[in-house]
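Undergrad: Take this sequence and fold it.
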Amino acid sequence: MNWSIALAALWGVAANVLAMLPSKDNHWTRAYILVAVGIPILGYVTYENGPWIGLLVLAAGMSMLRWPVIYLGRWLRRRI
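TA: Next up, the predicted model:
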């Protein structure tokens, strides 16, 4: 296992731990932080392992942060 995959796995564990902790703002602040940290990790994974592994890691991240993805899709649909 290389460092990029290990960082992505660590990001996934951190996302799950943060989801278990109570939050007053429905976890939106944590979601923004996870997105800001996850995008460079996704780029690093894609750079080291290729686009197919990058797409798998992207799908895993989108499954953990599904509500920001749903709201982004709704916003884009309204704009089009």
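Undergrad: only C-alpha atoms for contact and neighbour calcs from this point on.
TA: Noted.
Undergrad: mind listing what's buried in the longest helix seen in the chain?
TA: Criterion DSSP state H: the longest helix present in the chain is helix 28-49. Judged by neighbour count using 16 or more other CA atoms under 10 Å, the buried positions of helix 28-49 are 31, 34, 38, 41-46.
Undergrad: That helix - contacts with which helices or strands?
TA: helix 3-20, helix 51-64 (3 or more CA pairs under 8 Å, 6 or more residues apart in numbering; DSSP states H and E).
Undergrad: which among the buried residues of helix 28-49 gets closest to residue 67?
TA: residue 31 (9.2 Å; CA to CA).
Undergrad: Now the second one, please; I'll put the structures next to each other:
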Amino acid sequence: MALSLILACLWLVAANVLGMIPSKDNMWTRAYALIAVGIPLLGFVTYQNGPWIGLLFLVAGMSVLRWPVRYLFVWIKRQFGRADPS
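TA: Here you go, the predicted model:
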């Protein structure tokens, strides 16, 4: 197994363990740290194993970090949504 896949699986396990520990800030600090580590790791996985495996791990990471992804989509929708006709 490639080093990038081992690291990505460890990232997924760490993300799940961190999600089980209670937090005062609703896990946002941990989410930012996981995103900061996960984006370069996703690039490494894609580089070593191809775009389909990279896409698979992107979906897996999005399922773990679903609230930050949801807020990102809401923000994008607000930015590019229809302007108020008034």
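Undergrad: Would you format the helices and strands packed on helix 28-49 of structure 1 as a markdown table with distance to residue 76 of structure 1 and mean neighbour count included?
TA: Formatted as a markdown table, the helices and strands packed on helix 28-49 of structure 1 follow (distance: least, CA to CA, whole Å; neighbours: other CA atoms under 10 Å):
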| stretch | distance to residue 76 of structure 1 | mean neighbour count |
| --- | --- | --- |
| helix 3-20 | 25 | 15 |
| helix 51-64 | 16 | 16 |
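Undergrad: Pipe those helices into a markdown table and attach distance to residue 74 of structure 1 per row.
TA: Listed next are these as a markdown table, based on distance: least, CA to CA, whole Å:
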| stretch | distance to residue 74 of structure 1 |
| --- | --- |
| helix 3-20 | 23 |
| helix 51-64 | 15 |
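Undergrad: which one of those helices lies closest to residue 26 of structure 1?
TA: helix 3-20 (9.5 Å).
Undergrad: tell me the average deviation of the closest one from structure 2 after fitting.
TA: Average distance, helix 3-20 of structure 1 versus aligned residues of structure 2 after superposition (mean CA distance after the TM-score superposition for structure 1): 0.4 Å.
Undergrad: on that earlier part again, relative to residue 77 of structure 1, which of the helices and strands packed on helix 28-49 of structure 1 is closest?
TA: helix 51-64 (18.0 Å).
Undergrad: Having no further points to raise, I will conclude here.
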